[in-house]
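1. after the sequence you'll find the predicted model.
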Amino acid sequence: MKSLVDHLSQYAAYHRDPRNIASHFIGIPLIVVAVTVLLSRPEWPLAGLWLSPAVLVALASAGFYLRLERRLGGVMTVLLGLSVWLGHVLAQQSTFVWLASGVAMFVMGWAIQFVGHYYEGRKPAFVDDVTGLIVGPLFVVAELAFLLGWRHDLKEQIEARAGGVRLRQKNAAT
């Protein structure tokens, strides 16, 4: 299994433009919440709780993140729990509200992602490796940690492999 640094470095290589990274701070959370909203139906009662496809996917994702690292995995688990809770709340609404909110967030999230990749001048990471879909949310949490001045060791390891964050230089011919 790839390490945390392996996954984040591979993903970071597609995300070195700060405008692209900024777009991911909006787009990825929208997509994650949208997926949990859309997977929150059907729901089945289980021991006084509710179980849905969203809960199962969140549990599997949390397991993946926790296997990579406990600290970031713990943050991801909490964020996934909040997303599942919001999905549950929206799944209790009318079918129109549930579906419209999920689809709208999904479409807006991806539109924002593609704008970011326009600035990057590079396709999204998941096009070359589907694991980019699960690593993306972790990348956002790691980048937030870096912005807050945390995890210098991790940032240095990633930048040693993927390079530093920089604005894309325009080609003189364009």
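-> Received, thanks.

2. when you work out contacts or count neighbours from here on, use the C-alpha atoms and nothing else.
-> OK.

3. and the strands in this protein?
-> Ranges of strands within the chain are 44-46, 49-51, based on DSSP state E.

4. so how far is the longest helix seen in the chain off the chain centroid?
-> Using DSSP state H to define each element, the chain has its longest helix at helix 95-120. Centroid displacement of helix 95-120 relative to its chain, using CA atoms, centre = their mean, to the nearest Å, is 13 Å.

5. buried ones in that helix, by neighbour count?
-> Across helix 95-120, burial judged by 16 or more other CA atoms under 10 Å covers 98-99, 101-103, 105-106, 108-110, 112-117, 119-120.

6. over to stretch 154-163?
-> Buried, per 16+ other CA under 10 Å, within stretch 154-163: 154, 155, 158, 159, 162.

7. so what touches it?
-> Residues outside stretch 154-163 that contact it (CA atoms under 8 Å, 6 or more residues apart in numbering) are 5, 8, 9, 10, 12, 13, 16, 146.

8. the structure to be compared is supplied as follows:
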Amino acid sequence: MKTLVDHLAQYAAYHRDRRNIATHFVGIPMIVVAVAVLLSRPGFDLAGFWLSPAALVALAAAVFYVRLDLRFGVVMTLLLLLSLWAGKALAVQTTLVWLSGGLALFVVGWIIQFVGHYYEGRKPAFVDDLVGLIVGPLFVVAELGFLLGLRDEVRRAVEERAGPTCLRERKATA
């Protein structure tokens, strides 16, 4: 199994432009919540917990994150629980509200992602490796931690492999 640094460095190699990273702070949470919303039907309430396909996907993701790194895994699990809460909140609404809310979050989130990759000048990481779809949310949490001065040893190890972040100027195309 790859390590935390392996996954983050591979993902980070596609995300060195600060503008691209900034778009990921908005787009990825929107997509995660959208998936939780869209997979929250069918579902049912059992002892105060909404059981749905979203809960199974979140459980599998939480296990992946915790096995990879306990500290980041706990944060990711809490964020997944928030996403499940949002998913349930929309899943119990009318089909129109549930579906339009989930699809709008999903589409707008991906548009924001692709704007970021336009700045980066590089395709999204998941195009080359589908694992990038589960590493993306972890990357956002890790980047936030790095901005707060946390886990500096992980940041340094990732940057040794992927290089430091930068603000690239777009090359003029004629």
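-> Now that the structure is in, tell me what you want to look at. As the structure is a prediction and not an experimental result, all values here were calculated from the model.

9. can you flag the buried ones in the contacts of stretch 154-163 of the first structure?
-> 5, 8, 9, 10, 12, 13, 16.

10. from the residues you listed, which is closest to residue 80 of the first structure?
-> residue 8 (18.6 Å; CA to CA).

11. which ones are touching the closest one?
-> For residue 8 of the first structure, counting by CA under 8 Å, 6+ apart, the contacting residues are 135, 138, 139, 158.

12. can you check residue 167 of the second structure too?
-> 17, 18, 19.

13. try 10 Å this time
-> Residue 167 of the second structure is in contact with 16, 17, 18, 19, 20, 119, 120, counting by CA atoms under 10 Å, 6 or more residues apart in numbering.

14. quick check, central residue of the first structure?
-> residue 137 (2.1 Å; CA atoms, centre = their mean).

15. could I get the contacting residues of that one?
-> So, once contact is read as CA under 10 Å, 6+ apart, residue 137 of the first structure ends up touching 24, 25, 27, 28, 29, 31, 32, 76, 79, 80, 143.

16. before we move on, back to that, just curious, which of the contacts of stretch 154-163 of the first structure is nearest to residue 92 of the first structure?
-> residue 8 (35.7 Å).

17. check the gap between the closest one and residue 108 of the first structure for me.
-> Residue 8 of the first structure is 24 Å from residue 108 of the first structure, where distance means CA to CA, to the nearest Å.

18. farthest pair in the contacts of residue 167 of the second structure?
-> 16 and 119 (10.1 Å).

19. list residues touching both of these two?
-> In contact with both residue 16 of the second structure and residue 119: 167, 168, using CA under 10 Å, 6+ apart.

20. picking that back up, just put the contacts of stretch 154-163 of the first structure in JSON lines and tack on distance to residue 63 of the first structure.
-> As requested, those are exported to JSON lines (distance: CA to CA, whole Å):
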{"residue": "5", "distance to residue 63 of the first structure": "17"}
{"residue": "8", "distance to residue 63 of the first structure": "17"}
{"residue": "9", "distance to residue 63 of the first structure": "20"}
{"residue": "10", "distance to residue 63 of the first structure": "20"}
{"residue": "12", "distance to residue 63 of the first structure": "22"}
{"residue": "13", "distance to residue 63 of the first structure": "25"}
{"residue": "16", "distance to residue 63 of the first structure": "28"}
{"residue": "146", "distance to residue 63 of the first structure": "23"}
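
21. which one among those residues gets closest to residue 53 of the first structure?
-> residue 8 (26.6 Å).

22. and that closest one, how close does it get to residue 68 of the first structure?
-> Applying CA to CA to residue 8 of the first structure and residue 68 of the first structure gives a distance of 10 Å.

23. need the overlap of contacts for these two.
-> Common neighbours of residue 8 of the first structure and residue 68 (CA under 10 Å, 6+ apart) are residue 2.

24. good, we can wrap up now.
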